[in-house]
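> Below is the structure, and that's it, no one-letter string:
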């Protein structure tokens, strides 16, 4: 009997990562120890500027001793890889190098970053935007390869998969892949989920799971919105893929509901072993 779940522990717990802001980690260590959650450590720019490296090393050692797998989510607020402002690109590059500094200590499966592309502002300059983003990303990917860490570019406001297709095909590195956020796709893209999966399935390293009704990015528990998770897992099975799964609840109650509901829809035999 699990105190956190009030019942048996859902089988999916061993096959997913749980998003955990770095600033909240120390408070949540007891429940992580009890449930042995795999963890996605999320860092803001402020976290990186104030990071206590001894605290990081100690926390990582503790999590590893509990058998917890680790991934990292880099900062994203106000960052933009293809910005027309060189200073914004410089800050973006700085933050991404800082998160790779963390990755060098943590040894995560993946490091997830947002592109910062927003079609409301960048649609008319997309070609130039991508060129600037490629120039910024290339040395990052080279460094990730030296560290043996895979970078994952996550979709947010992108309306279709073309931007990620372009970047991933032109850099063409096994250390750069795609992170599909199904909540963002459902809320911000009018391109069907199946099209995203067909276009980027070959580059897919990770999937972020949360739910909404298609009108905004609510981060509801899985099964409490209108996302077709059946289609998601059916397509992944057809493609022969088991990407790393990360749930992104905003409350403990949402985490409970997400894992209980995910347990009902996760295909039998799913291990997430391809990248987990």
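Ah, there it is. In this text the structure is predicted, and so the values were computed from the model without any measurement. Residues are numbered from 1 along each chain as shown.

> Only C-alpha atoms from now on, for both contacts and neighbour counts.
Fine.

> For residue 242, which non-adjacent residue is closest in space?
Once flanking residues are discounted, residue 242 sits nearest to residue 272: 4.8 Å by C-alpha to C-alpha, 6 or more residues apart in numbering.

> Now do the same contact list for the one you found.
By C-alpha atoms under 8 Å, 6 or more residues apart in numbering, the contact list for residue 272 reads 15, 16, 242, 243, 244, 245.

> alright, now check it against this:
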């Protein structure tokens, strides 16, 4: 089992999980503005921290998102977003990460889907112009109300490193479209999956069975439509991580 675990636990609990299971780490360390302001120090500190947790974990990076928007109509907001995304990408390369995740930053109260899609296409074409596919770049739904614009954007950008991070907890909470429809709609565009459960009202990042998402059906369908997608447990309670990993293993879901 080579699932990733979001580094939301304290280091002691992370070490305990990593000693029991073959899992990678998805770090949020380089999604924080202060870390990006002091890149060399942040890289040194995180490498030291990882060395104390496990020798060589498989790494994924969650990029910055607070106060940023690649689809902004404001050129200065786009500029600082580009700078922050570039910084986090360089840091991901420095630590040998295999993936980096960025939010779509879609806000249904601000953007019509077509405007968001057009603006995002321009941004991502610029960002990806000098990138190869050595690091996979995933865009993650948060407040997105449907999958169509994400699917269209991925198709229009058409870059081998660029695909979707389907966050099934966010889809369940912020969209009226059933999670199963998100899976079918994005299909093979899904390269990465954030897994957590909730009651459809609050984005609580619960364990796999603590919520109303039909997890067995959803994860089985993901295996059908995108069998090579990587999975990340985005949970913040130690006991729910352990029970979720055991449930995945018992049901032979991760391929």
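That came in fine, so what should we check first? Note that the structure is predicted; figures quoted are calculated from it, not measured.

> overall similarity of the pair, as a TM-score.
With the length set by TM-score structural alignment, normalised by the length of structure 2, the two chains reach a TM-score of 0.87; 250 aligned residues with a C-alpha RMSD of 2.4 Å.

> Count residues in the vicinity of residue 137 of structure 2, would you?
26 (other C-alpha atoms under 10 Å).

> Could you do residue 81 of structure 2 as well?
22.

> what's the longest helix along structure 2 aligned against in structure 1?
With DSSP state H applied, the helix covering the greatest number of residues in structure 2 is identified as helix 75-94. Under TM-score structural alignment, helix 75-94 of structure 2 corresponds to residues 86-105 of structure 1.

> list the buried ones in the longest helix of structure 2?
Buried residues in helix 75-94 of structure 2, counted by 16 or more other C-alpha atoms under 10 Å: 77, 78, 79, 81, 82, 84, 85, 87, 88, 89, 91, 92.

> same for that helix, what does it pack against?
helix 33-37, helix 39-53, strand 99-103, helix 113-128 (3 or more C-alpha pairs under 8 Å, 6 or more residues apart in numbering; DSSP states H and E).

> Residues in contact with the longest one: which ones?
Outside helix 113-128 of structure 2, the residues that touch it by C-alpha under 8 Å, 6+ apart are 70-73, 78, 82, 86, 106, 149-150, 152-153, 156-157, 159.

> So which elements touch the helix or strand just after that helix?
Downstream of helix 113-128 of structure 2, the first helix or strand assigned by DSSP states H and E is strand 136-140. Applying 3+ C-alpha pairs under 8 Å, 6+ apart, one finds that strand 136-140 of structure 2 contacts strand 99-103, strand 162-167.

> Please tabulate those strands in a markdown table and include distance to residue 218 of structure 2 as additional columns.
Putting those into a markdown table (distance: least, C-alpha to C-alpha, whole Å) gives the following:
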| stretch | distance to residue 218 of structure 2 |
| --- | --- |
| strand 99-103 | 21 |
| strand 162-167 | 11 |
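
> Determine which stretch of the ones you listed is the most buried.
Comparing those by mean neighbour count (mean count of other C-alpha atoms under 10 Å), strand 162-167 ranks first with a mean of 26.

> For that one, give me the average deviation versus structure 1.
By mean C-alpha distance after the TM-score superposition for structure 1, the fitted strand 162-167 of structure 2 averages 0.5 Å away from its aligned residues in structure 1.

> So which elements touch the following helix or strand past that strand?
Per DSSP H and E, the first helix or strand lying C-terminal to strand 162-167 of structure 2 is helix 168-174. Contact here means 3+ C-alpha pairs under 8 Å, 6+ apart; on that basis helix 168-174 of structure 2 packs against helix 179-186, strand 190-195.

> Try it again at 10 Å.
helix 179-186, strand 190-195, helix 215-225 (3 or more C-alpha pairs under 10 Å, 6 or more residues apart in numbering; DSSP states H and E).

> Good, wrapping up.
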